[in-house]
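Participant: next comes the sequence, and after it the predicted model I'd like to discuss.
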Amino acid sequence: MRTYLGIDLGTANTLVYLKGKGIIINEPSVIAIDQNNGKILHVGIEAKKMIGKTPSNIIAIRPLKDGVIADYDVALVMMKHFITSSIGKLNFLKPTVVVGIPTDATEVERSALKEAALDAGAHRAFLIEEAMGTAIGAGLDVEEASGNMIVDIGGGTTEIAVISLGNIVLSKSIRIAGDEIDESIMEYIKDKHNILIGEKTAERIKMEIGNVFASKDYDELKMDIIGLDVLTGLPKNIELNGEDIREAIEKPVMKIVENIKIAVEATPPELLSDIVNKGICLAGGGAMLKGMKELIEKETLIRVVIAEEPLTCVARGAGMVIDKIDILENLEKNR
């Protein structure tokens, strides 16, 4: 029996939705390779554990950047691994797959992703804009004659879109998201404390005490970290608080918010009225950043609703749309 997969091939994580079972894979989009012989050592979780902790001949590669393929060969290996893991090695019928892609992806980037899916073992491959996948995965009725606004803050991109009658009415895809927030934390700690930290530490700081909306509760969040003192070359322990991290990530966060406001201002009045009544649907890892909901509400004066399971919306939507092939074909025709 043929299987149907929805894939969110994200810059930070790859999620796979298997029709009839739900999300079956949620792993980092990372591959560990031995440069001496080109051998693939690990894919996903085990590969991410090796970041910053490997000998010089072993490198951990993220084959996607800003939501699109940056290293085709490595992305192909990763996609093959996840597709095979999803359907099993003994299933000889190739799956039909739907893969999410940023709204502003170029034709070259779209072709590369579709080709990679087919080369990785798909029978048929469809692409769906991540904003549309998010909306469907969040349970919104995208086919009704009513406006829905989606904000999906992922690892590499933030997708902002207004959807009505099964089509994307307007969209903005900006390459500012979770990864840039992590980089801002690393830069802040280096500039303010003369300490170097790695990606994994920055991500942990973001998740534990990261916040974007001033409040006493957030200010009092505290966390101890160990980094490398650039002056002495020795390990150093410092304490960070919520106010520090809010300052550290203010610039990328406000860029995201400004683009949401631009999209709101560009929305046709009738659809904007619908959005005000329903609220803005917020998804992606950024939806879980403390205070993000409140900040967007304050800046747009529109209620914000965080999607159920915000991290898995794109993959679930990509899988669920298999039952709505007409939407997929319509999206491809209208591009």
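Facilitator: That came in fine, so what should we check first?
Participant: all contacts plus neighbour counts: C-alpha atoms, from now on.
Facilitator: Noted.
Participant: just the element for Lys192, please.
Facilitator: Secondary structure assigned from DSSP states H and E places Lys192 in helix 178-193.
Participant: tell me the helices and strands packed up against that helix.
Facilitator: Judged by 3 or more CA pairs under 8 Å, 6 or more residues apart in numbering; DSSP states H and E, the packing partners of helix 178-193 are strand 195-196, helix 199-209, helix 242-266.
Participant: that one versus helix 199-209: what angle between them?
Facilitator: 90 degrees (axes from the mean of the first three to the mean of the last three CA atoms, to 10 degrees).
Participant: now do helix 178-193: distance to the chain's middle.
Facilitator: Its chain's average C-alpha position is 19 Å from that of helix 178-193, according to CA atoms, centre = their mean, to the nearest Å.
Participant: repeat that for stretch 47-60.
Facilitator: 23 Å.
Participant: out of the helices and strands packed on helix 178-193, which one sits most buried?
Facilitator: Neighbour counts (mean count of other CA atoms under 10 Å) averaged over each of those peak at strand 195-196, with a mean of 22.
Participant: where do the helices sit along the chain?
Facilitator: Ranges of helices within the chain are 45-49, 72-87, 107-119, 130-137, 178-193, 199-209, 216-219, 242-266, 269-278, 292-300, 313-320, 325-334, based on DSSP state H.
Participant: which positions within stretch 97-114 qualify as buried?
Facilitator: By neighbour count with 16 or more other CA atoms under 10 Å, stretch 97-114 contains the buried residues Val97, Val98, Val99, Gly100, Ile101, Pro102, Thr103, Glu109, Arg110, Ala112, Leu113, Lys114.
Participant: that older thread, export the helices and strands packed on helix 178-193 as TSV, with columns for distance to Thr14.
Facilitator: Below are these laid out as TSV (distance: least, CA to CA, whole Å):
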stretch	distance to Thr14
strand 195-196	28
helix 199-209	17
helix 242-266	23
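Participant: Val74 is nearest to which of those?
Facilitator: In terms of CA to CA, the element of the helices and strands packed on helix 178-193 nearest to Val74 is helix 199-209, at 20.4 Å.
Participant: okay, the helices of the chain in CSV with distance to Ala145 next?
Facilitator: Compiled in CSV, the helices of the chain are given as follows (distance: least, CA to CA, whole Å):
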stretch, distance to Ala145
helix 45-49, 42
helix 72-87, 36
helix 107-119, 28
helix 130-137, 15
helix 178-193, 33
helix 199-209, 37
helix 216-219, 40
helix 242-266, 18
helix 269-278, 9
helix 292-300, 23
helix 313-320, 19
helix 325-334, 14
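Participant: who wins for proximity to Lys172 among these?
Facilitator: helix 242-266 (7.2 Å).
Participant: let's bring in a second model and compare:
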Amino acid sequence: MSFLSAEFGIDLGTANTVVCRRDGVVLINEPSVMLVSLGADGSRKPILVGHQARELTGRTPVGMATMRPIRDGVVTDLQSTKGFVAAVIRQVTHRPWERFRPRAICGVPAGATALERQALVEALEEGGIGHADLLPEPIAGAVGCGIDPLEPRAHMVVDVGGGTAEVTAFCFGGILSSSSCRIAGDEMTAALNQYLRQEHHLIVGELTAEDVKIRLRAAHDTTEPIVVEGRDVFSGKPRMQTLDPDEAALA
């Protein structure tokens, strides 16, 4: 490790962002959500990131908005991602020397294009990272699970994130085969939201739908119903709806 810069491992995910130190200590693990102030010239100034920003989703004051800079596992808005990275780096660096051109290894979907990889590196370096290297997320995930990717035998990793789902086989540190699709956790949340509206005439927000999805995942071995709070489509009044786990699986 250089004495003149810090080193981090970064996972800029569609749903969550994780930053750890070289020794594996997790410094931040928060939603990839940013609250921005909207300027008259179209500029967007970051105000909050992570949990604090996510809690304001759907109820931001005038002149502000919440946004997710990463979609389908890749950069969709360079300026927003740059601002998000800069805000995250400020949160994890507490000493002046740590902010002097820190180095980072960042995960990237195995199915990302060359242009998407370039955009990610550009966002990282313009956001305050002095030098950024990319590592395929399946390889990073294998290391996190205690698997040695350099072993002379093949391993397979299934990674279902918020924006992408990937199945990757690798051996000797190289990818043998990989299949990726951009249908993952976000689409599950959207499908559940639509199901509640169409079948039960219940309107719920993004955060509520996400919470219901997580509760259903945790209760997949039980038959206990889940109570969902929302707003009735016809009356507009608050209402609760009981949702059977088996029924929700069909959504």
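Facilitator: Right, received. Where do you want to start? As the structure is a computational prediction, the values presented were derived from the model and not from experiment.
Participant: hang on, the earlier thing: just want the angle from the helix holding Lys192 of structure 1 to helix 242-266.
Facilitator: Interaxial angle, helix 178-193 of structure 1 versus helix 242-266 (the same axes, to 10 degrees): 140 degrees.
Participant: helix 178-193 of structure 1 vs structure 2, average distance?
Facilitator: Mean deviation of helix 178-193 of structure 1 relative to structure 2 after superposition (mean CA distance after the TM-score superposition for structure 1): 0.8 Å.
Participant: got a list of what the aligned residue in structure 2 for Leu5 of structure 1 touches?
Facilitator: Aligned by TM-score structural alignment, Leu5 of structure 1 pairs with Phe8 of structure 2. Shown in contact with Phe8 of structure 2 (CA atoms under 8 Å, 6 or more residues apart in numbering): Val19, Cys20, Arg21, Arg22, Pro102, Arg103, Ala104, Ile105.
Participant: and if we set it to 6 Å?
Facilitator: Listed by CA atoms under 6 Å, 6 or more residues apart in numbering, the contact partners of Phe8 of structure 2 are Cys20, Arg21, Arg22, Ala104.
Participant: circling back: pick the one among the buried residues of stretch 97-114 of structure 1 closest to Gly133 of structure 1.
Facilitator: Closest to Gly133 of structure 1, out of all of the buried residues of stretch 97-114 of structure 1 and judged by CA to CA, is Gly100, at 6.8 Å.
Participant: can you tell me what sits against stretch 294-305 of structure 1?
Facilitator: Contacts for stretch 294-305 of structure 1 (CA under 6 Å, 6+ apart): Phe213, Val276, Gly279, Ile280, Cys281, Lys293.
Participant: what's the first-to-last distance across that stretch?
Facilitator: Distance across stretch 294-305 of structure 1, first residue to last, is 10 Å (CA to CA, to the nearest Å).
Participant: give me the number of residues near the counterpart of Glu122 of structure 2 in structure 1?
Facilitator: Alignment note (TM-score structural alignment): Glu122 of structure 2 maps to Glu115 of structure 1. Other residues within reach of Glu115 of structure 1, judged by other CA atoms under 10 Å, total 15.
Participant: roughly how far does whichever residue in structure 1 pairs up with Ile105 of structure 2 sit from Lys114 of structure 1?
Facilitator: Counting by TM-score structural alignment, Ile105 of structure 2 lines up with Val98 in structure 1. Distance from Val98 of structure 1 to Lys114 of structure 1, counting by CA to CA: 9 Å.
Participant: quick one: closest of the helices of structure 1 to Ile153 of structure 1.
Facilitator: Using CA to CA as the measure, helix 178-193 is the one of the helices of structure 1 that comes nearest Ile153 of structure 1, at 7.1 Å.
Participant: neighbouring contacts of stretch 160-180 of structure 1?
Facilitator: Identification of contacts with stretch 160-180 of structure 1 by CA under 6 Å, 6+ apart yields 66, 103-104, 142-151, 153-159.
Participant: burial check on the counterpart of Leu228 of structure 1 in structure 2, number of neighbours?
Facilitator: In structure 2, the residue matched to Leu228 of structure 1 (TM-score structural alignment) is Arg231. Per other CA under 10 Å, the neighbour tally for Arg231 of structure 2 reads 18.
Participant: also Glu151 of structure 2?
Facilitator: A count of neighbours around Glu151 of structure 2, defined by other CA under 10 Å, yields 12.
Participant: any idea what it aligns with in structure 1?
Facilitator: Match for Glu151 of structure 2 (TM-score structural alignment): Glu144.
Participant: ok, that match - contacts?
Facilitator: By CA under 6 Å, 6+ apart, the contact list for Glu144 of structure 1 reads Leu165.
Participant: from Val74 of structure 1, how far out is it?
Facilitator: To Val74 of structure 1, Glu144 of structure 1 is 40 Å away according to CA to CA.
Participant: same deal with Asp219 of structure 1?
Facilitator: Taken as CA to CA, the span from Asp219 of structure 1 to Val74 of structure 1 is 41 Å.
Participant: same thing with Leu221 of structure 1?
Facilitator: Distance check for Leu221 of structure 1 against Val74 of structure 1: by CA to CA, it reads 39 Å.
Participant: those two: which has the busier surroundings?
Facilitator: Val74 (20 against 17).
Participant: nearest residue to the middle of structure 1?
Facilitator: Gly154 (2.6 Å; CA atoms, centre = their mean).
Participant: that one maps to what in structure 2?
Facilitator: Mapped onto structure 2 by TM-score structural alignment, Gly154 of structure 1 lines up with Gly161.
Participant: same thing with Ile58 of structure 1?
Facilitator: Under the alignment by TM-score structural alignment, Ile58 of structure 1 pairs with Met64 in structure 2.
Participant: for that match, the count of nearby residues, please.
Facilitator: Using other CA under 10 Å, the number of residues around Met64 of structure 2 comes to 17.
Participant: check contacts around the nearest residue to it once chain neighbours are set aside.
Facilitator: Using CA to CA, 6 or more residues apart in numbering and skipping residues adjacent in sequence, the residue nearest Met64 of structure 2 is Ser37, 4.5 Å away. Counting by CA under 6 Å, 6+ apart, Ser37 of structure 2 touches Arg44, Lys45, Met64.
Participant: strands - which of these land there?
Facilitator: The strands in this structure, assigned by DSSP state E, contain Arg44, Lys45, Met64 from the contacts of Ser37 of structure 2.
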